[in-house]
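Peer 1: mind folding the following:
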Amino acid sequence: MLKISIEQYNSNYKDSINQLLFVCYVDDNDSKMYFERGRQSPLNICTYIAKNNEEVIAAITAWKTTFHPYCTYFSILLHPLYRKAGIEKLLLKYVEAFNSNAIPLQTSIWETFYSLKDFYDKNSFSEIRRTYIASLNISSLVNVETQFIQKNCFPKTSIKSLRDILNNVDLKENLVPFVKKIYEITHEANPPGIHDLTKWEKLIFDEDTLLDGSYIAITDENKILGFALLHTGENPNVLEFGWRGAAESIDINLVILLTIYQTRYARKNGYKIIKGEIDTTDIYSLEMLKFFPFSPSPSLITYQKLK
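Peer 2: Alright, predicted model coming up:
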């Protein structure tokens, strides 16, 4: 017979949490890191564990972020033997009781984690987006790139790298709010907080941004039409696609052109793979996903509970 008790986490339960992480996720390091990043965050709100007698069988951690401050992120661990005991709902109630401003709640899980998917679908959560973390092998794209450029004409348009505009104060001042606006459009369900343009400029020109592999498209009058960022990643042999976008009145194929500049840059510099983290709420990255032959990938589902 189950004897469930809920307690706040303390360091005495560290080993139990590590064991539970392994039981729940085995070699799924992304899900493990998601939970641990929240638990260890300086903006952590609370962490609870659920015990059956003295065995730790579940846990929940909740946290805030400074960049997206309007929702509460959370992650649940649940031992597979206890998935029909209603413990997920009980843990969520503790988070909501601990912080009356917790709503909206938000979490992300792999679509293959079907037990939690089923729970969220049946308990007032809404799917707000899916994210494909897919890889693009750029080795065999030369002919496709050439044919695209031949068939798509962008008159009176110049392509510049971020390094080209480092000392152009006017272009940089126009680029930063342009990128900010695109990001806000593609993140309406969980908008960023109010951050000054200096913060946005630091994000765009971050130390992991490849200035020679990130591009903007401009008119003869230096009006910005589109942009695409490229970054180094955790794997030194793999690059990562960053934010991208285009002005509303512009052919969205311009995003493909800028991405082709990036694949050519990567290939010229000896890279074979570029990873993409592509949200279904981002029409610009989706256009890239539609055009290029990315590897098959399961998606991350992001859920929100608004009330």
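Peer 1: drop to CA atoms for contacts and neighbour counts, all remaining ones
Peer 2: OK.
Peer 1: burial check on residue 223, number of neighbours?
Peer 2: Residues lying near residue 223 (other CA atoms under 10 Å) number 13.
Peer 1: again, but for residue 298
Peer 2: 13.
Peer 1: what residues are up against it?
Peer 2: Residue 298 makes contact with 110-112, 132-133 under the criterion CA atoms under 8 Å, 6 or more residues apart in numbering.
Peer 1: next, the second sequence, to be compared with the first:
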Amino acid sequence: MVNITMHDNIKDLDLDQNLNGICPSTGMVVSCKINDKLIALLTYTKNNFHPHSIILHFTFFRDFNDSEIMNTMFNKLKAKLPTSNYILKLETQSRIYNKFISNNNFAEIRKTYEPDISITTIINYFKSYDSQHNYHPSKLTLNNNLLTKVFDVYKSTHRVNPLGNIDLNTWRNTVSKDLDLNHSIVIYNERNKITAFLLIFDYLEDKKEVGWIYFENDSMKTQLLNQFVSMLYRLQESGITSLCFEIDTTDLYSYELFSPFLINEAPSLITYKKTHK
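Peer 2: Coordinates of the predicted model:
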């Protein structure tokens, strides 16, 4: 016997503490039991940066291949949250999710790739650019102009799932966390306008992470890559062997520079959206 029930919060289910940790939830929960055995949960979370949508999470506790039960669970949640937009993030594609996505008119909005690429590989690919071996940039300053420009880039990659109102101090804390001021690149023109940047973040002892990227035009892209190659040599000399990335297909700047490295790379995440309209 199938029993699908709406709960006010996850605590109503009296789950084992370990299960609470793998079932993210910030609100109502839909449970599915078959013959009194818990089979699946549908929970949701909210992202304060993207307040116009909620993120769905299905958790399966046993072998599960019934997309109709998923539909019923989702319909129960929709009945309680009829004006919400829904985000579904999948690490892998599967037949059951494909049916659920199709049945409920979710649309793919973004693929995310997370490659880890050796610095040697990156240098070899960009070897046509002029490495400025004698270039030693001054330490980056995280001023309001740069923060605003980084925010504009971030906002441009999330037009389909728009940002909410984020104050400058909150955004400063987000950008400054683990930011490597010595290796990040910012280029200004003669009027002190930012025309390109590439931010680098600390990650592991032998690895850095590439963050937000921007270039105003092709000329500035070339200048940015010249300085980037120079920076790669300096990172190598300091013992860094690879860079990790989070590249969204909606991020025009990052995707343009590094999509050639994704040819044989499977996405780590595929994001879908359903609007209430």
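Peer 1: circling back to that earlier point, what is the nearest of the contacts of residue 298 of the first structure to residue 185 of the first structure?
Peer 2: Distances from residue 185 of the first structure to the contacts of residue 298 of the first structure, taken as CA to CA, are shortest for residue 132 (18.8 Å).
Peer 1: the spatially most central residue of the first structure: what's its closest spatial neighbour, skipping adjacent residues?
Peer 2: For the first structure, residue 277 is the residue whose C-alpha lies nearest the centre (CA atoms, centre = their mean; 6.1 Å). Setting aside the residues directly before and after it, residue 277 of the first structure is nearest to residue 133 in space (CA to CA, 6 or more residues apart in numbering), at 4.5 Å.
Peer 1: what does that neighbour align to in the second structure?
Peer 2: Residue 133 of the first structure maps onto residue 114 in the second structure, with residues paired by TM-score structural alignment.
Peer 1: quick one, longest helix in the second structure?
Peer 2: Identified as the longest helix of the second structure according to DSSP state H is helix 218-237.
Peer 1: average distance between it and the first structure?
Peer 2: Superposed on the first structure, helix 218-237 of the second structure shows a mean distance to its aligned partners of 4.0 Å (mean CA distance after the TM-score superposition for the first structure).
Peer 1: surely the match of residue 133 of the first structure and residue 254 touch.
Peer 2: No: taking contacts as CA atoms under 8 Å, residue 114 of the second structure lies outside contact range of residue 254: 11.9 Å.
Peer 1: just want to know which of those two has more residues nearby.
Peer 2: It is residue 254, of residue 114 of the second structure and residue 254, that has more neighbours when counted by other CA under 10 Å, with 21 against 16.
Peer 1: so that one sits in a helix?
Peer 2: Yes: under DSSP: H, G, I helix; E, B strand; the rest coil, residue 254 of the second structure falls within a helix.
Peer 1: corresponding residue for it in the first structure?
Peer 2: Match for residue 254 of the second structure (TM-score structural alignment): residue 285.
Peer 1: same thing with residue 233 of the second structure?
Peer 2: By TM-score structural alignment, residue 233 of the second structure lines up with residue 264.
Peer 1: how many neighbours does its match have?
Peer 2: Counted with other CA under 10 Å, the neighbours of residue 264 of the first structure add up to 17.
Peer 1: helix 253-268 and the helix or strand containing the residue nearest to residue 277 of the first structure, what's the angle between them?
Peer 2: Assigning secondary structure by DSSP states H and E places residue 133 of the first structure in strand 126-137. In terms of direction (axes from the mean of the first three to the mean of the last three CA atoms, to 10 degrees), strand 126-137 of the first structure departs from helix 253-268 by 40 degrees.
Peer 1: how close does strand 126-137 of the first structure sit to the second structure?
Peer 2: With mean CA distance after the TM-score superposition for the first structure, strand 126-137 of the first structure averages 0.8 Å from its match.
Peer 1: quick one on the thing from earlier: please tell me how far the residue nearest to the centre of the first structure sits from residue 252 of the first structure.
Peer 2: Separation of residue 277 of the first structure from residue 252 of the first structure (CA to CA, to the nearest Å): 19 Å.
Peer 1: ok, now which ones touch the spatially most distant residue from the centre of the second structure?
Peer 2: Distance from the C-alpha centroid of the second structure peaks at residue 1, with 39.2 Å (CA atoms, centre = their mean). Residues near residue 1 of the second structure by CA under 8 Å, 6+ apart: 33-36.
Peer 1: most neighbours, which of those?
Peer 2: Busiest of these [other CA under 10 Å] is residue 33, holding 15 neighbours.
Peer 1: just to check, it is in contact with residue 39?
Peer 2: Yes: counting by CA under 8 Å, residue 33 of the second structure touches residue 39, with 5.3 Å between them.
Peer 1: picking up where we left off before, overlap in contacts, residue 114 and residue 254 of the second structure.
Peer 2: residue 247.
Peer 1: enumerate every residue touching the corresponding residue of the first structure for residue 130 of the second structure.
Peer 2: Mapped onto the first structure by TM-score structural alignment, residue 130 of the second structure lines up with residue 149. The contact partners of residue 149 of the first structure, taken as CA under 8 Å, 6+ apart, are residue 257.
Peer 1: three-state assignment of residue 149 of the first structure?
Peer 2: Following three-state DSSP, residue 149 of the first structure is assigned to helix.
Peer 1: how much space separates it from residue 127 of the first structure?
Peer 2: For residue 149 of the first structure, the distance to residue 127 of the first structure equals 37 Å [CA to CA].
Peer 1: residue 70 of the first structure matches what in the second structure?
Peer 2: Match for residue 70 of the first structure (TM-score structural alignment): residue 52.
Peer 1: how about the nearest residue to residue 140 of the second structure, chain neighbours excluded?
Peer 2: Distances taken as CA to CA, 6+ apart put residue 181 closest to residue 140 of the second structure, at 5.1 Å, once the chain neighbours are dropped.
Peer 1: count the neighbours of the corresponding residue of the first structure for the one you found for me.
Peer 2: Superposed on the first structure with TM-score structural alignment, residue 181 of the second structure falls opposite residue 211. When counting by other CA under 10 Å, one arrives at 20 neighbours for residue 211 of the first structure.
Peer 1: burial of the spatially closest residue to residue 292 of the first structure that is not a sequence neighbour, as a residue count?
Peer 2: Nearest in space to residue 292 of the first structure, with sequence neighbours left out and distances taken as CA to CA, 6+ apart, is residue 136 at 7.5 Å. A count of nearby residues for residue 136 of the first structure, using other CA under 10 Å, gives 22.
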